[in-house]
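Trainee: what shape does this take:
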Amino acid sequence: MPAAGARGAQASWPAPDASQRLASPLTPWDRRRLDLHAALTTAGIAPRPGDLAAIDALSVLDDTTHAVLTRWITAGR
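Mentor: I've put the predicted structure just below:
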């Protein structure tokens, strides 16, 4: 790592250890849930009490329905 007083130098971070990664990828439900959170956050919509249960319920829907829902949320950007 560069000296603390070095000008213009950037910190050098070690590469991630591949052996510490999760063994399995995200499930479709997890991916849709995270996508919904991202779409809502991008649209400036903060979750309210009870919204997490609704997001969980919507995440069960198929990918086509999820794509339409995400499009609706992000259409006003």
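Trainee: CA atoms for contacts and neighbours, from now on please.
Mentor: OK.
Trainee: next one: the most centrally placed residue in the chain from Ser19, what distance?
Mentor: By C-alpha atoms, centre = their mean, the chain has its centre lying nearest to Leu34, at 4.7 Å. Distance, Leu34 to Ser19, by C-alpha to C-alpha, to the nearest Å: 24 Å.
Trainee: got it, and Arg48?
Mentor: Arg48 is 38 Å from Ser19, by C-alpha to C-alpha.
Trainee: and for comparison, fold this next one:
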Amino acid sequence: MNAWQTDPYRLPGLRGLPHEEEADARLPPTPLSAPLPDPALRPAVPESADRRRLDLHACLTAAGIPPRAGDLHAIEVLTLVDDTTYAALRRWITGTS
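Mentor: Coordinates of the predicted model:
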């Protein structure tokens, strides 16, 4: 007895259900893979800025400084700095070396 077959005496509500092969035959075929998105339709903001924004929110919150609504513009500006400056900013917030 496989996973799809159940004892009808134990579970009487399952009587009359189709067998696995019959159920699969009634399902519409599914595509094997979805088409890839068009690179031209990607957002203009670089993906690293999005990652930095989330990371900055997490660092501030973990440090006990939840960002206020007025801080969102400052966070947006800070996500656009170069890697060295951003690393220093994170080091200052988290207090790590």
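Trainee: to which residue of the second structure is Ala67 of the first structure aligned?
Mentor: Alignment note (TM-score structural alignment): Ala67 of the first structure maps to Ala87 of the second structure.
Trainee: burial of its match, as a residue count?
Mentor: The number of residues packed near Ala87 of the second structure is 11, by other C-alpha atoms under 10 Å.
Trainee: read off where the longest helix along the first structure ends up in the second structure.
Mentor: Using DSSP state H to define each element, the first structure has its longest helix at helix 28-42. Using TM-score structural alignment, helix 28-42 of the first structure corresponds to residues 48-62 of the second structure.
Trainee: mean shift of that stretch relative to the first structure?
Mentor: Its aligned residues in the first structure lie a mean 0.7 Å from stretch 48-62 of the second structure after superposition (mean C-alpha distance after the TM-score superposition for the first structure).
Trainee: if you count neighbours, what's buried in that stretch?
Mentor: Within stretch 48-62 of the second structure, the residues that count as buried by 16 or more other C-alpha atoms under 10 Å are 49, 52-53, 56-57, 59.
Trainee: same question, stretch 58-77 of the first structure
Mentor: Buried, per 16+ other C-alpha under 10 Å, within stretch 58-77 of the first structure: 58-59, 66, 69-70, 73.
Trainee: among those residues, name the ones in helices.
Mentor: If you go by DSSP H, these have 58-59, 66, 69-70, 73 in helices.
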